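Asks: have a look at this prediction, sequence included:
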Amino acid sequence: MQTIAERLQSAYVRIEQATDNAHRPRNSVKLLAVSKTKPVSDISQAYEAGHRLFGENYVQEGVEKIIQLQQLSDIEWHMIGPIQSNKTKLVAEHFDWVQSLDRAKIARRLNEQRPANLPPLNCCIQVNINDEASKSGIPPNQLPELVEIVEPLPHLTLRGLMAIPKANMDAVEQETTLSMLEELFGEYRTKLSNFDTLSVGMSDDVEAAIQHGSTMVRIGTAIFGARN
């Protein structure tokens, strides 16, 4: 049975190979280890293996882990799940990134509740690229309006886009979906100074996502094993 350190190493190698195949620099894609439902001991093992970027889907669970591991001050914590209005204060006070921003109301609350002693909260707007009712995120045609609202907020830094493409797409649909995301990202990257992150690609589609400009892939099961 492989250790978490060994599985992490396999993920790094996979990303390196995909960036090589896409003719991109190896350091152009980051790995977000998705640690939802996993115990703090698993995160500690990944940390000891040198990993620093962790993603949580559930606010309460994520905050508990952040508090338990607060002595590891160089961990970068990403909130990647939906955020309810009554949880924005917790997110604003504890996380370094929010990748699932999809409403002006949430953006404004995070901005107001971000403590003054912390740097601005890094944010990605979640785009519902395949228009799936089961998923959070805004349709692409609403992106300009939300960008206009988020960009000037002083305690948020708009860093890019996040998406969860539809599962089990055929090659043509996958190509169309990822090309749309790549184009959207490229459009705003040229306009906005801090817009440098396209968070797309999970265990099943890492290679295709990197081929289409992903700068951050989110991998959970392949590192930590099946969810509890």
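Replies: Alright, I've got the coordinates. What you see is a predicted model, and the numbers here were worked out from it, not measured in a lab.

Asks: can we go C-alpha only for contacts and neighbour counts from here?
Replies: Will do.

Asks: can you count the residues close to D204?
Replies: Close neighbours of D204, defined as other C-alpha atoms under 10 Å, add up to 12.

Asks: how much space between it and I106?
Replies: From D204 over to I106 the distance is 30 Å, taken as C-alpha to C-alpha, to the nearest Å.

Asks: use this one as the comparison:
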Amino acid sequence: MNDLKQARNNVLQQIQLACVHANRDARDVQLLAVSKTHSSAMLQEMYEAGQRSFAENYLQEAVEKMQQLAALEIEWHFIGHVQRNKTRPLAEQFAWVHGVDRLIIAERLSAQRTAQQPPLNICLQVNIDAQQSKDGCQPDEIAELVRQISQLPHLKLRGLMVIPAPGNDQAFLDARKLFDAVRVQHLHPEDWDTLSMGMSGDMNEAIAAGSTMVRVGTALFGTR
């Protein structure tokens, strides 16, 4: 068994164990492979190991990989900061965008997603623990954003994405509480199903708090 396949199996086993401890079904937690700075060859190898969802932070790098791996059925996620002047390629080429934190960004993505494409899956990024160095809207802004963005065409508003400071497990619990509280503002509450939180070092705590999608890079691909 090659190293990448073994690494993926190890992460899946960790997710399984975390779900057992949390009395959850492991099928309710999706593994998102954070592949930024790693080569297309490594992504192809991880794909051959069974991984289908990959996340990129840098737009130009992601577009190059999309072109190189166009023959593969990859679900592409963008998890970096969304710049207002770069929404078109996100709207046109990705399946998911996780870093939405302003209404104007969602409006541009909605306008630039074609009616012929499936709706673009959106997560709102929340600065859940008030880190000065982190992007994201404030928790008290989320309910109104959910109400407004859930009305836009060509988008499917799925949930929240958070990146707490290391060791701040309470932030995961706060995110879950916020996730549950703002569902009532959603025009299509059945779409509100994704809590994107937890990475290589804290996925156990995130899963215990209710994460439905863990974004894992180092544990899959190794250090950069």
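Replies: Thanks, I have the structure now. The shown structure was predicted, so the numbers you read here are calculated from the model rather than taken from an experiment.

Asks: which elements pack onto the longest helix along structure 2?
Replies: Ranked by residue count under DSSP state H, the longest helix found in structure 2 is helix 3-21. Applying 3 or more C-alpha pairs under 8 Å, 6 or more residues apart in numbering; DSSP states H and E, one finds that helix 3-21 of structure 2 makes contact with helix 40-48, helix 203-209, helix 218-221.

Asks: for that helix, grab the matching residue range in structure 1.
Replies: Aligned using TM-score structural alignment, helix 3-21 of structure 2 spans residues 3-21 in structure 1.

Asks: show me which helix runs longest in structure 1.
Replies: helix 171-191.

Asks: the helix or strand following that one vs structure 2, average distance?
Replies: Next in sequence after helix 171-191 of structure 1, counting helices and strands by DSSP states H and E, comes strand 197-199. Here strand 197-199 of structure 1, set against structure 2 after superposition, deviates by a mean of 0.3 Å using mean C-alpha distance after the TM-score superposition for structure 1.

Asks: mean shift of the longest helix of structure 2 relative to structure 1?
Replies: Mean for helix 3-21 of structure 2 is 0.5 Å (mean C-alpha distance after the TM-score superposition for structure 1).

Asks: and that helix with helix 40-48, angle?
Replies: 50 degrees (axes from the mean of the first three to the mean of the last three C-alpha atoms, to 10 degrees).

Asks: mind listing what's buried in helix 3-21 of structure 2?
Replies: Going by neighbour count (16 or more other C-alpha atoms under 10 Å), the buried part of helix 3-21 of structure 2 is L4, K5, A7, R8, V11, L12, I15, Q16, A18, C19.

Asks: with stretch 171-185 of structure 1 instead?
Replies: So for stretch 171-185 of structure 1, counting by 16+ other C-alpha under 10 Å, buried means Q174, T177, L178, S179, L181, E182, L184, F185.

Asks: structure 2: which residue goes with the fourth one?
Replies: Translated: S179 of structure 1. In structure 2, S179 of structure 1 lands on L173 (TM-score structural alignment).

Asks: what sits against its match?
Replies: Listed by C-alpha atoms under 8 Å, 6 or more residues apart in numbering, the contact set of L173 of structure 2 reads A209, G210.

Asks: I'd like the distance between it and S211 of structure 2.
Replies: To S211 of structure 2, L173 of structure 2 is 10 Å away according to C-alpha to C-alpha.
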